[in-house]
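[1] below is the structure, and that's it, no one-letter string:
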């Protein structure tokens, strides 16, 4: 019978995988007509056009910049997917992979926050800073689940020996 040993960690990892994948798609598919529907997403093209205007950068660089950011976000999603696979299969090393994915995510948000300060977008700065806090809480929740699972195993071992 299949028994998931770390369901909270799996949900957290799958959440962050979905988050990064959808964010990547939001940048790559910004305002694209996909046939059956149009991908609207966030107003990234407009925002980046305004940012680049503030920085005196040609607006022709907006879409390539969004594509680059989307590719980076897709790359950050992959360690979460891999960690989720390890968690679902009960393979060792899942926590280490999740930690790596969370650390990479924090680094990406740090980069976004620096850009937010440069272009003067305090709302985006607050948003990106909030995500760092949620990532730290995710890290703590994964660590807590590991700790309590360890305590549960120790208690079960003591009960078997008694």
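    Alright, I've got the coordinates. Keep in mind that what you see is a predicted model, and the values were worked out from it rather than measured. Residues are numbered from 1 along each chain as shown.
[2] rest of the way, CA atoms for contacts and neighbours
    Will do.
[3] residue 97 touches residue 81, doesn't it?
    No - counting by CA atoms under 8 Å, residue 97 stays clear of residue 81, with 9.5 Å between them.
[4] residue 132 contacts residue 108, doesn't it?
    No - using CA under 8 Å as the test, residue 132 is too far from residue 108 to be in contact (9.5 Å).
[5] one more to weigh against that first structure:
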């Protein structure tokens, strides 16, 4: 009968390793893609970091880019050690797996600590909440992993049957299917918002306002300017202003800019 059952402790440890490996893999992939493509709604991290550092008076893009490279390096190390821990775990090298997992946890805690400090400096409360929650989740993962390891050889381990595992797998597949359908639906019906030109709304004499959509990037900006020029052939653009930093930082991804024009002679 025991052959038809699976140790729950081992299953949870495996899930923890898989979660953090996938977590850092997608974070690294997001930085490599650097924006939005088909089936991927990401951010331009270089632009985001430059905006954060500029809000603190450090407008040189080299500083922001260097900080992003360091952050990406920490994420790569975390991914490597979590994935290594997973491989050793599958090969039943428990001690080696625990060592690799511990180093991955350390890199993760360092990464989220640095991010949280940056969130304080740049005044991004949403990111601060997110990174703080992940910091505690990382610590919680280590505590659970160690406690489960101590109880692995106990006779009182909770076991689940293969039927229960199959049911859990089916539920997981259904969740993945629902998520996939949602992603495809977004790309089919709403992805155009990431690339389409935006209308310029007049808010005063020769003043026009443009509000970016969620995660809008440089493509939207360039197309919006081109659209404005085509729709207003009698106007010439003198200046383009963004809203003050304190207002802009309260919007996680949005951007508002104003087009100041004059009549062509």
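    Arrived safely, thanks for sending. As the structure is a computational prediction, the values presented were derived from the model and not from experiment.
[6] tell me the counterpart of residue 32 of structure 2 in structure 1.
    Taking TM-score structural alignment, the alignment pairs residue 32 of structure 2 with residue 28 from structure 1.
[7] ok, residue 114 of structure 2 next?
    For residue 114 of structure 2, the residue aligned by TM-score structural alignment is residue 111.
[8] show me what contacts the residue mapped onto residue 95 of structure 1 from structure 2?
    Using TM-score structural alignment, the equivalent of residue 95 of structure 1 in structure 2 is residue 98. Shown in contact with residue 98 of structure 2 (CA atoms under 8 Å, 6 or more residues apart in numbering): residue 85.
[9] tell me which element residue 98 of structure 2 is part of?
    Assigned by DSSP states H and E, residue 98 of structure 2 belongs to helix 94-122.
[10] and after that helix, which helix or strand comes next?
    Immediately after helix 94-122 of structure 2, counting by DSSP H and E, sits helix 125-150.
[11] so that following helix aligns onto which residues of structure 1?
    So helix 125-150 of structure 2 sits over residues 122-147 in structure 1, by TM-score structural alignment.
[12] and that stretch, which residues are buried?
    Buried residues in stretch 122-147 of structure 1, counting neighbours by 16 or more other CA atoms under 10 Å, are found at 125, 128, 129, 132, 135, 138, 139, 142, 145, 146.
[13] swap in stretch 81-93 of structure 1?
    So, applying 16+ other CA under 10 Å, buried residues of stretch 81-93 of structure 1: 81, 82, 83, 84, 85, 86, 87, 88.
[14] correct me if wrong, but the fourth one is in a strand.
    Translated: residue 84 of structure 1. No - counting by DSSP: H, G, I helix; E, B strand; the rest coil, residue 84 of structure 1 is located in no strand; its state is helix.
[15] that one contacts residue 10, doesn't it?
    Yes - counting by CA under 8 Å, residue 84 of structure 1 touches residue 10, with 5.7 Å between them.
[16] any idea how far residue 140 of structure 2 is from residue 133 of structure 2?
    Per CA to CA, to the nearest Å, residue 133 of structure 2 is found 10 Å from residue 140 of structure 2.
[17] same thing with residue 101 of structure 2?
    13 Å.
[18] mean shift between the match of helix 125-150 of structure 2 and structure 2?
    Once fitted to structure 2, stretch 122-147 of structure 1 is off its aligned match by 1.2 Å on average (mean CA distance after the TM-score superposition for structure 1).
[19] just give me the neighbour total for residue 113 of structure 1.
    Neighbourhood size, residue 113 of structure 1 [other CA atoms under 10 Å]: 20.
[20] ok, and the closest non-adjacent residue to it?
    In this structure, residue 113 of structure 1 finds its nearest non-sequential neighbour in residue 125, 5.2 Å apart by CA to CA, 6 or more residues apart in numbering.
[21] from residue 96 of structure 1, how far out is the one you found?
    Distance, residue 125 of structure 1 to residue 96 of structure 1, using CA to CA: 28 Å.
[22] with residue 13 of structure 1 instead?
    In terms of CA to CA, residue 13 of structure 1 sits 12 Å off from residue 96 of structure 1.
[23] who's more crowded, these two?
    residue 13 (31 against 11).
[24] pretty sure residue 142 of structure 1 contacts residue 11?
    No - taking contacts as CA under 8 Å, residue 142 of structure 1 lies outside contact range of residue 11: 9.9 Å.
[25] what's the neighbour count on the equivalent of residue 77 of structure 2 over in structure 1?
    Under the alignment defined by TM-score structural alignment, residue 77 of structure 2 is paired with residue 75 of structure 1. By other CA under 10 Å, 16 other residues sit near residue 75 of structure 1.
[26] average offset between stretch 16-27 of structure 1 and structure 2?
    So stretch 16-27 of structure 1 averages 1.1 Å relative to structure 2 (mean CA distance after the TM-score superposition for structure 1).
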